[in-house]
Each structure stands twice: as C-alpha cells, then as structure tokens.
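**Student:** Here you go, sequence then predicted model.
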Amino acid sequence: MRSQILLALLPALGTEAIRIIHANDDGWAELYTRSFHDALVAAGHDTVLTAPAENKSGTASSDAEPSPRTTACQYDSCPANTNQPIGRNESSPRLNWVNSFPVTSMRYGIDTIAPPFWNGQAPELAVSGPNVGSNVYVQVHFSGTVGAAVFAAKERKVPAIAFSGLSSGTLAWNTTPAPTRSLVYAQVASKLVDAVVSSGKPYLPEDVFLNINLPKVEGKCTDPHNFKFVLSRINVGLFSAKDVYHCGTDRLPLEASVALSDDCLVSVSVGDANDKTTAPKEKQDIVLDKLRRLFTCLP
C-alpha cells in the first residue's frame, strides 16, 4: 500500500504548476505538513512552507511579531539559541519557521519569505495544514490552521484552503517509515489542490476560503482512491439563507456529519473569510460550478 501511495504522489500530468504558500498551526516540523509539502512539490508546484517554530494549535487569528528564538524548535528541528525570529532549513530553504502564530507565519510567508523565491511575485494559492485533528463547526473559529487560511484570503486576497485530518497523533517530520495516514492525507489534499488549479483563475471568489476535513484513515479509507468529496457547510443553517441547490436540496450537509461518516467522504465547505461561517449561496454556486466534477452526493 505504501508503495502505491508514493507512486500516486508523482506529478499529475496536465496540472498547471503554480506558486503556493503553505502554513499550518501544528508546527513547521509536523509530519502531516511535511508530507503535504512533498506532495505539492511532486505535483510540480513551487511551494514555500512558512509555519510556526512550535505547535500553536488553537490560536485562531492571533498575530504578533515574531520574537528571537532561544530554545530548540519543535522536535529539535532547529537548535537552541538561534536568537532569530525566523529561520529555515539551510539544505531545503523553502522550509521556513516563524517564531510566532500561524497567522503571523502566513503573513511573513506572503510578504517577506516567499517573494525572493518567486522574483517578487505573490503566491497564487495559499494552503494550510493538514491539521492534526478535525476543524468543524465551532472548532473553525479557534483553529490556527483556519486562521492562517482566512488571513490569506481576507487580508492578502490570495485564494486559500485549510485542510484538517480526523486521524490524530502528532509526529516528527523525520518519522520513518511515514505512516499511511500522513501519506494518504497528502495525496488527497494534493488532489483537491490540483482540481482547484485546473478549474482556472480566479481559483475562488474573493473573501472565500475552503475548509476541508478529511476522514479517519482506517479500513477501506487507507486507499486514497476511495476518498470522495462532498460539498458541505460549516455552521448549522437553521436560520441561514438557502444554500446552493445541489444533490436535490438547497441545504448542504454539515461538514461534521460528512467527515464523520464511514464512507471515506471529505467535506468541502465554502467559508466566508469575514466571519469564518458558511459563505452565501452566490459564492457557493461559483465553487460548485468550478468543481462540480469533483463532488459526489451523500449515500
């Protein structure tokens, strides 16, 4: 199985290579993030990782200037007493840490760290995660993974996607062999990125982010080919306006019910970057039109 997954990480033919800024809230040396970074690079994308020096889960949209680092980074991934606010892997300089929050990492990545790699150009897409654990419903408002994506979409007008995986358990970047869950999440997340890129610019409506929750990697869901994508919503829609009409209804399923099913279903919610709730129907409609071939209906 692991060899099949690794083969699937090879570049996808016909996919346009773009500039991607990548952050998370679990730390720059977290394995889920590194596996995803590797998958994006394998797909041909020019990806720069800028993430916190240590785990900063649950810090929402906090943003503060990075301070000099005196202790070792997460998993001893940088030495103690660097006395620097930011740093990088010298042998792989597209891997960068920022001694602050996820939003700060995304901000520094977009404004300072990534442009030199791209001749001063801006990122074309921002991704965050995959988070270790879910980010559904009320979790969305506290998630640093989501916060980083929302910052990119709202403050820098970069289309953004936040990924989270329900299989939990933090792991160091150099864990060998990499567990199936990390490799599967990397491939499935990369597949969604390629679908968004293939849909053409503008990749997403303005002030919108996609909130993605990947189900647990277990049983039949250890095969990435069994994963299917379902258009969903973040918050309960009891008093909300109608959603886009899809799968015979104008009320999309809650992302929590999708991702927690036993059918290898990935929830894809169109989020409003202004308040981290579900985006209005007209913006859902644009995303559905662009990604219609990707989506399936609930069983």
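**Tutor:** Received, thanks. In this text the structure is predicted, and so the values were computed from the model without any measurement. Numbering: from 1, shown residues only.
**Student:** rest of the way, CA atoms for contacts and neighbours
**Tutor:** Will do.
**Student:** Which stretches in the protein count as helices?
**Tutor:** With helices called from DSSP state H, the chain shows them at 2-8, 31-42, 102-108, 139-142, 144-155, 180-198, 255-259, 281-291.
**Student:** got the contact list for the fourth one?
**Tutor:** Applying C-alpha atoms under 8 Å, 6 or more residues apart in numbering, the contact partners of helix 139-142 are G58, T59, A60, S61, V146, G147, K276.
**Student:** so what's the closest residue to the fourth one other than its chain neighbours up against?
**Tutor:** Counting by C-alpha to C-alpha, 6 or more residues apart in numbering, S61 lies nearest to G147, which is 4.7 Å off, once chain neighbours are set aside. For G147, the set of contacting residues under the criterion of C-alpha under 8 Å, 6+ apart consists of T59, A60, S61, S62, P102, V103, H141.
**Student:** now swap in R233 and tell me
**Tutor:** Residues in contact with R233, defined by C-alpha under 8 Å, 6+ apart, are L252, P253, L254, E255, V268, S269, V270, G271, T278.
**Student:** If we use 6 Å, what do you get?
**Tutor:** L252, L254, E255, S269, T278 (C-alpha atoms under 6 Å, 6 or more residues apart in numbering).
**Student:** okay if I get the helices of the chain as CSV plus distance to T50?
**Tutor:** Shown next, in CSV, are the helices of the chain (distance: least, C-alpha to C-alpha, whole Å):
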stretch, distance to T50
helix 2-8, 24
helix 31-42, 11
helix 102-108, 6
helix 139-142, 20
helix 144-155, 11
helix 180-198, 17
helix 255-259, 27
helix 281-291, 27
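**Student:** Show me the one of these that comes nearest A23.
**Tutor:** Among the helices of the chain, the nearest to A23 by C-alpha to C-alpha is helix 102-108 (5.9 Å).
**Student:** Other residues contacting that closest one?
**Tutor:** Residues outside helix 102-108 that contact it (C-alpha under 6 Å, 6+ apart): A23, D25, T50, A51, P52, S61, D63, V98, G144, A148.
**Student:** ok, and here's another one to check against it:
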Amino acid sequence: MRSSVLLGAVLPFAQAIRIVQSNDDGWAEINARTFFNSLSAAGHDIILSAPAENQSGKGSSDADPTTVDSDGCEFSSCPGGSPATGSNATDPRLNYVNSFPVTSMKNGIDVTAPALWSGETPELAVTGPNVGSNVGIQAPFSGTIGAAVHAAHTAKIPALAFSGVSGDPTAWDQATPIHSKVYADLALNLTSTIIDSGAPYLPDDVFLNVNFAEVTDTTCNDASQFKFILTRINTGILSDKDVEWCGSTRLPWEVDVVFLRGQCYASVSVGDANDKTTADATSQEAVLEKLKPLLTCL
C-alpha cells in the first residue's frame, strides 16, 4: 500500500482535539512553529510550550524555570530579564519556559493548557519536529523524546516525537525552509491518522519515535514522496519477537531505514515510555492497526 496519504486527503477527516506541543530546540525554532501552524490550520486546539533556548541533548532533565538571563530568549524572541515563563504578546498559545524540554512539557500540561482551555487538559502531546535525527543510541539523550516520554509515562497522555535529519536551527521569522514544510506535512499526516483511528490513540506507556530522512532542494522535497516504515528503536538482536509485519517478526532498525537506505523514508518506532526502548509486540500490534493506511514495507 502506498504510504503517502496526501495531506489534502487527510485534513477533512481529522477530528479536532486538544494538543500540547514542545521540543528541545526552543520555542522560536521554525520547525516547531511550522508544525504548530499546520496543526492549527487543521482545526486543532494547539498550544506550544517549549524551552526559551535551545536545550538539545538534555534528555529527561527537569528543573524549576528561572528568570531569563541577560542574553534573552533564543533568536531575540524575548528580552533579557524576562520572567521564567511567558507567552507571545499577540498569541497566548505560544509559550516559553526557561528550563528543560521535560519542564516545558510539564508546564504546558499542568499550567498553560488548563488556563487556556477552561480547566481542560491535552488529549495528545507532540514534540518537534526536532532539528536532526533521534534514532538508536540518540534516543535516551534527546530532549524531544524526553518531553514525549514525560507526557506518555507521567501525564498519561499519548505522545508522538518527531525528528528530521535535515536543517540547522532557524528563527521563526525567517523564510520557511523546504525541509520544515515537508516535515510539518509528514508529521501532520501521521498525527491525523492516529487521531482518525480513534481514542485511545496509543496504548498506555507508549510513545511513537518518528524520524524523517534527509530533504534537499531536489530530493525528497515533497511529503508525497515519503514512505512510512514500521521500525524499532534498538536493533533487537536478543529481544523478543516483534509484531508480525511484512512477512517477518523482526522489524527493521530505524537507523538503517533513515540513514542507510538512501530513499525518502520515515521510520515509525513504537517506544516504551518506561525506558525509551522498543515496546513489546502487543503494543506494536495496536499501533500497526492504527497506522496501516500509512505504512508500507521496505
């Protein structure tokens, strides 16, 4: 089955829900803002709660927010000496937290969301798309994954972590790079598929680790060119069997799919939110049933 369900075909059928978004590259980074705009345009109630500065590689670190230092937020998005938490002057859905990604996600779920949604909390959490991949041994150290794991494990909110190979940290007010557009389209495509599958969106204590291959001006420069592949986070040489899919009980390794295949692939790994490793076959099967409209075989 062709994996690339076209964006225009997905949006009219997506149920609008409450979504909290974070990342580890900072609240003003253009990947996150582009995805935020896509989710908003699709009709979702979306809030962004992300670090005031780039906090890549901080994993599951968590600490109380502090007053912004004299340098201000990243890309001059808030002045030095700003409060420990704050929002965009014209859009209260855009929020910074001067701390780690996990802290930002916590603040979004526990403070910002109820304040903006009359006491309601998020139904889904998304992170990223991260600037750079988060596959294999990168997973334990990723703040993008750390924030998603907090949502899934501690807050019991289903969570999707998105990352893309291409790009460098870019300010929200610059021209949108092609990779940001493609990654936002792909992330919205998968998010819509999960939402359309119905609640519960994911099994308990499960998150999805989704990585998009390289995008250039001439290759993989449109979401319709991508194929979604069900993968695993760790290689699984000594692990129990995976869900049976594509004629095998061993799913491909996400590192192999994203970096070694040389094609327009998106890896989708079902992660265990207890330890950031690959979830068991039962959880994989539940996700497989939801994502079959998107997935294809290598």
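**Tutor:** Thanks, I have the structure now. Quick caveat: nothing in here was measured; it's all calculated off a predicted structure.
**Student:** quick one: TM-score?
**Tutor:** The TM-score (TM-score structural alignment, normalised by the length of the second structure) is 0.95; 290 aligned residues with a C-alpha RMSD of 1.4 Å.
**Student:** hmm, back to that, quick one, which of the helices of the first structure gets closest to C297 of the first structure.
**Tutor:** helix 255-259 (10.2 Å).
**Student:** mean per-residue distance, that closest one to the second structure?
**Tutor:** Once the two models are superposed, helix 255-259 of the first structure sits on average 0.9 Å from its counterpart in the second structure (mean C-alpha distance after the TM-score superposition for the first structure).
**Student:** which residues of the first structure fall in strands?
**Tutor:** 19-23, 46-52, 86-89, 92-98, 125-132, 160-165, 208-214, 228-232, 265-272 (DSSP state E).
**Student:** What helices and strands are in contact with the second one?
**Tutor:** Looking back up the chat, that one is strand 46-52 of the first structure. Judged by 3 or more C-alpha pairs under 6 Å, 6 or more residues apart in numbering; DSSP states H and E, the packing partners of strand 46-52 of the first structure are strand 19-23, strand 92-98, helix 102-108.
**Student:** and of those, who's closest to P79 of the first structure?
**Tutor:** Taking C-alpha to C-alpha, strand 92-98 is the member of those nearest to P79 of the first structure, at 12.2 Å.
**Student:** residue contacts, S49 of the second structure?
**Tutor:** Contacts for S49 of the second structure (C-alpha under 6 Å, 6+ apart) come out as S22, N95, Y96, S104, G108.
**Student:** now do 7 Å
**Tutor:** Q21, S22, L94, N95, Y96, V97, S104, M105, G108 (C-alpha atoms under 7 Å, 6 or more residues apart in numbering).
**Student:** likewise D242 of the second structure?
**Tutor:** Contact analysis of D242 of the second structure by C-alpha under 7 Å, 6+ apart lists T249, R250, L251, D280, A281.
**Student:** can you redo these as TSV with distance to P158 of the second structure and neighbour count?
**Tutor:** Converted to TSV, the contacts of D242 of the second structure look like this (distance: C-alpha to C-alpha, whole Å; neighbours: other C-alpha atoms under 10 Å):
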residue	distance to P158 of the second structure	neighbour count
T249	25	13
R250	25	20
L251	22	22
D280	16	17
A281	18	17
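**Student:** Can you lay out these as JSON lines showing distance to A171 of the second structure?
**Tutor:** Converted to JSON lines, these look like this (distance: C-alpha to C-alpha, whole Å):
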{"residue": "T249", "distance to A171 of the second structure": "43"}
{"residue": "R250", "distance to A171 of the second structure": "40"}
{"residue": "L251", "distance to A171 of the second structure": "37"}
{"residue": "D280", "distance to A171 of the second structure": "39"}
{"residue": "A281", "distance to A171 of the second structure": "40"}
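**Student:** Closest one of those residues to D173 of the second structure?
**Tutor:** Lowest distance from D173 of the second structure to the contacts of D242 of the second structure (C-alpha to C-alpha) belongs to L251, with 39.9 Å.
**Student:** how near is the closest one to V206 of the second structure?
**Tutor:** To V206 of the second structure, L251 of the second structure is 17 Å away according to C-alpha to C-alpha, to the nearest Å.
**Student:** contacts for stretch 196-210 of the first structure?
**Tutor:** For stretch 196-210 of the first structure, contacts defined as C-alpha under 7 Å, 6+ apart pick out 15-16, 149-150, 153-154, 157, 159-162, 268-274, 283, 287, 290-291.
**Student:** now do stretch 213-228 of the second structure
**Tutor:** With contact meaning C-alpha under 7 Å, 6+ apart, stretch 213-228 of the second structure is reached by 3-4, 6, 164-166, 178-179, 182, 185-186, 258-259, 264-268, 294-296.
**Student:** Go again with 8 Å.
**Tutor:** 2-6, 164-166, 178-179, 182-183, 185-186, 258-259, 263-268, 294-296.
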